[in-house]
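Enquirer: Sequence first, then the predicted structure:
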Amino acid sequence: MQLLSSQITGFMENSSWIRKMFESGIALKKQYGEDAVCDFSLGNPDVPTPAMVGEILHDLAKETSAPFTFGYMPNGGFPWARQIIADLIKKEQGVELTADDTVLTCGAAGAMNAFFRAVMEPGDEVLAVAPFFVEYGFYASNHQATFRTVMAKPDTFELDIDAIDAAITSNTRALIINSPNNPTGAVYTKEEIMKLAAVLEKHNKSNNRPIFLISDEPYRFLAFDGIDVPSVLPLYDYAVVISSFSKNLSMAGERVGYIAVTPRMDSRQQLINGLMLTNRILGFVNPPVVGQHMLKAALETQVDPSIYEKRRDAMAKVLADAGYDFHIPKGAFYFFPKAPGGDDVAFCNRLMEEKILAVPGTGFGGPGYFRLTFCVEEEVINRSAEGFKRAIRSVA
């Protein structure tokens, strides 16, 4: 007897390589012990949340008065919380926003689903720059949209503007960029984004509907070596920013995210109203009360980026000493080296024999590479060095 829809059955059969490797890691740790396995599979921040988050939780546990009511609210979040996000975006993106230009959501995933539900018609296309975060395709399919990818430039992972231009059709409704990028660590330059905006504007002139530019930015805070992460909201009339506090406040499980709409967009209030509705009818109803109070307390602080920079340098040394071909990530907390021998799945299986967990690039639309996350302790990174050497030597 069939219990699940054919679509969900298909999703399960093609589920994320990240989760597959994570589950393999659980088995390895049971067999050999936690300290024997070097797990670089899951981008789950291990750096503690800022102290202010704990303090607000302590206050919340004692407080029973109106400021900490747990009742319903407007579907886009408390007005004061939306204003906090508007002020944050003003600082980050250099544009004048009001609370009415933002919607708080249940994480960036909730934000993207609410957005797709608001703007997509069956058969519309969502383009994403590959390598990409694998869940994008599932989110698009949730709303009967076709998901397609355009490869970034090999090795450097810069935007391939000509390829994007060629890939756009009359059905293209949105393009997703993710910078700093998961899984490559690339950070797109302002010049790249301006060229991208010009391409989208060109196609908008011949379409009845605009193409939205979705900038997914949970790693905005984590750029290295003084690199600037350019703002998209001032550069394109149909730009939206989607983000969360999973990484910069180490609150991945609290599920607080947001959408911000460029003030350049005509009739943007219509889009905001649509997002308020879809945030509700998709079942999220409203963002978490506790999470919004956490933001109020902690948004002026964040986890220490220098911790991740030290880990990046440690991982770079391990890979370089072993002879891997890779680019130093400019942001986020991932390396995306070339898979020795070219078969990323086979090489990740070889690494598993060394009790090292990595994720095949195939899972991100980047075959021939593999992903390593360095949001783990330096001791784990350093302990992996000999295993990485043995693995690459075995396929040389």
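Expert: Yes, it's here.

Enquirer: From here on, just use CA atoms for contacts and neighbour counts.
Expert: Fine.

Enquirer: Quick check: buried residues in the helix ranked longest in the chain?
Expert: With residue count as the measure and DSSP state H as the assignment, the chain has helix 305-322 as its longest helix. Neighbour-count burial for helix 305-322 flags 308, 309, 311, 312, 314, 315, 316, 318, 319, 322 (criterion: 16 or more other Cα atoms under 10 Å).

Enquirer: now stretch 260-274
Expert: Buried-residue list, stretch 260-274, by 16+ other Cα under 10 Å: 260, 261, 262, 263, 264, 268, 271, 272, 273, 274.

Enquirer: List the ones among those residues that fall in strands.
Expert: The members of those that map onto strands under DSSP state E are 260, 261.

Enquirer: Tell me the one among the buried residues of stretch 260-274 nearest to residue 349.
Expert: residue 260 (40.8 Å; Cα to Cα).

Enquirer: Not counting residues beside it along the chain, what's closest to that closest one?
Expert: residue 102 (4.5 Å; Cα to Cα, 6 or more residues apart in numbering).

Enquirer: Got another one to weigh against that:
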Amino acid sequence: ASITICFKALCEAGDEFITFAPFFPEYRCFVESVGGKLVVVPPRPADWQIDFAAFERLLTPHTKAVIVNSPNNPSGAIYSEETIRELASILKRKEQAYGHPIFIISDEPYREIAFDGLVVPYIPKYYDDTLVCYSYSKSFSLPGERIGYIAVPDSVADFGAVFGAIAGAARVVTHVNAPSLWQYVVARCVDEPSDISKYVENGKLLYDGLVRAGFTCVKPQGAFYLFPKCLEDDDAAFCERAKKYGLLLVPGADFGAPGYFRAAYCIKTDTIRRSLPLFQQLADEYKK
């Protein structure tokens, strides 16, 4: 809801919103539903950071906002501080060149799910015109309970107008009224650290198993997804073949990165253990 509210609040005729592949597929639906155009920067599969040369080519005077999702769904990548600084530097230059604000919409439901001591940069520290969208549904493992917030720093250009537009857009999206029970739960637990040990265990187990089976994959830094390379060029056909082994995977083309697939590990550890021989059988089929 927070993402759709921001799009609804910001979008005017002719506006473009840029995101980076791989990206959450519903961004396209959300942007187009308010009359905007989604512009996708091609992926950088080596590390899933930002291809800045491609990004700069796609910026235009019609760019209203840039969508950032870190830790990322589906790749599990975390944008480094260096990446965020470069992104902020480019956008500051373009704001001056175009004569209007370009917002960053930071989609952060996985903020606390970061591995190996990695820190997720807080983008408003680096770029004034940032809106932060957050949901407790991931950090508190409350799937389906859509309770969260939109942070509108007072550093944002035209703060009063932007804040008012977001408040108005939220009011007309009537499904965002969170039940009082979950408001009490969040208030009680908000300062408690999230226990991500199970995600760490599951991610390592699945990553190691897939690499042993012959898959190529960038080790995830956060969230709870792997985004390996398919064993054939047609990712849809690959995922369809995987169903024969009881493996439900999502084609990378859905996320703007054809040739890859998403596997989620927010499931029971035993399910992952039982899946590994099946991934091996799937890989062996391609060796025949």
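Expert: Sure thing, it's come through. Just so it is clear, the model here is predicted, and its values are computed rather than measured.

Enquirer: TM-score, when you put one on top of the other?
Expert: Taking TM-score structural alignment, normalised by the length of the second structure as the basis, the two superposed chains have a TM-score of 0.95; 287 aligned residues with a Cα RMSD of 1.4 Å.

Enquirer: In a markdown table: the buried residues of helix 305-322 of the first structure, plus distance to residue 334 of the first structure.
Expert: Shown next, in a markdown table, are those (distance: Cα to Cα, whole Å):
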| residue | distance to residue 334 of the first structure |
| --- | --- |
| 308 | 10 |
| 309 | 11 |
| 311 | 10 |
| 312 | 8 |
| 314 | 12 |
| 315 | 10 |
| 316 | 11 |
| 318 | 14 |
| 319 | 13 |
| 322 | 18 |
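
Enquirer: and of those, the nearest to residue 376 of the first structure?
Expert: Nearest member of these to residue 376 of the first structure, counting by Cα to Cα, is residue 311, at 7.8 Å.

Enquirer: and the closest one, what pairs with it in the second structure?
Expert: Under the alignment by TM-score structural alignment, residue 311 of the first structure pairs with residue 202 in the second structure.

Enquirer: isn't its match right up against residue 272?
Expert: Yes. Between residue 202 of the second structure and residue 272 there is a contact under Cα atoms under 8 Å: 7.2 Å.

Enquirer: what's the closest non-adjacent residue to the counterpart of residue 239 of the first structure in the second structure?
Expert: Following TM-score structural alignment, the counterpart assigned to residue 239 of the first structure within the second structure is residue 130. Residue nearest to residue 130 of the second structure in three dimensions, not counting chain neighbours: residue 104, with 4.6 Å by Cα to Cα, 6+ apart.

Enquirer: And what about that neighbour, helix, strand or coil?
Expert: strand (DSSP: H, G, I helix; E, B strand; the rest coil).

Enquirer: Can you give me the neighbour number for residue 193 of the second structure?
Expert: Around residue 193 of the second structure there are 10 other residues, counting by other Cα atoms under 10 Å.

Enquirer: can you pull the buried residues of stretch 294-306 of the first structure?
Expert: Neighbour counts using 16+ other Cα under 10 Å place 294, 295, 296, 297, 298, 299, 302, 303, 304 of stretch 294-306 of the first structure among the buried residues.

Enquirer: Tell me the residue in the second structure aligned with the second one.
Expert: If you follow residue 295 of the first structure across to the second structure using TM-score structural alignment, you land on residue 186.

Enquirer: show me what contacts its match?
Expert: Counting by Cα atoms under 8 Å, 6 or more residues apart in numbering, residue 186 of the second structure touches residue 136.

Enquirer: same thing but at 6 Å, please
Expert: By Cα atoms under 6 Å, 6 or more residues apart in numbering, the contact set of residue 186 of the second structure is empty.

Enquirer: For residue 53 of the second structure, what is the corresponding residue in the first structure?
Expert: By TM-score structural alignment, residue 53 of the second structure lines up with residue 162.

Enquirer: Its match: helix or strand, and which one exactly?
Expert: helix 161-167 (DSSP states H and E).

Enquirer: How about residues contacting the host helix or strand of residue 284 of the second structure?
Expert: According to DSSP H and E, residue 284 of the second structure maps onto helix 269-287. For helix 269-287 of the second structure, the external contacting residues (Cα under 6 Å, 6+ apart) are 202, 209, 213, 245.

Enquirer: re the thing from before, ok, so what distance separates the match of residue 295 of the first structure from residue 146 of the second structure?
Expert: 11 Å (Cα to Cα, to the nearest Å).

Enquirer: For the stretch 1-150 of the first structure, just list every one of the strands.
Expert: Along the stretch 1-150 of the first structure, counting by DSSP state E, counting those that start in this stretch, strands occupy 38-39, 102-105, 125-130, 146-151.

Enquirer: Point out the most buried one among those.
Expert: Counting by mean count of other Cα atoms under 10 Å, strand 102-105 has the highest mean neighbour count of the strands of the stretch 1-150 of the first structure, with a mean of 31.

Enquirer: What span of the second structure is that strand aligned with?
Expert: The aligned range for strand 102-105 of the first structure is empty, by TM-score structural alignment.

Enquirer: Which elements pack onto that strand?
Expert: strand 257-261 (3 or more Cα pairs under 6 Å, 6 or more residues apart in numbering; DSSP states H and E).
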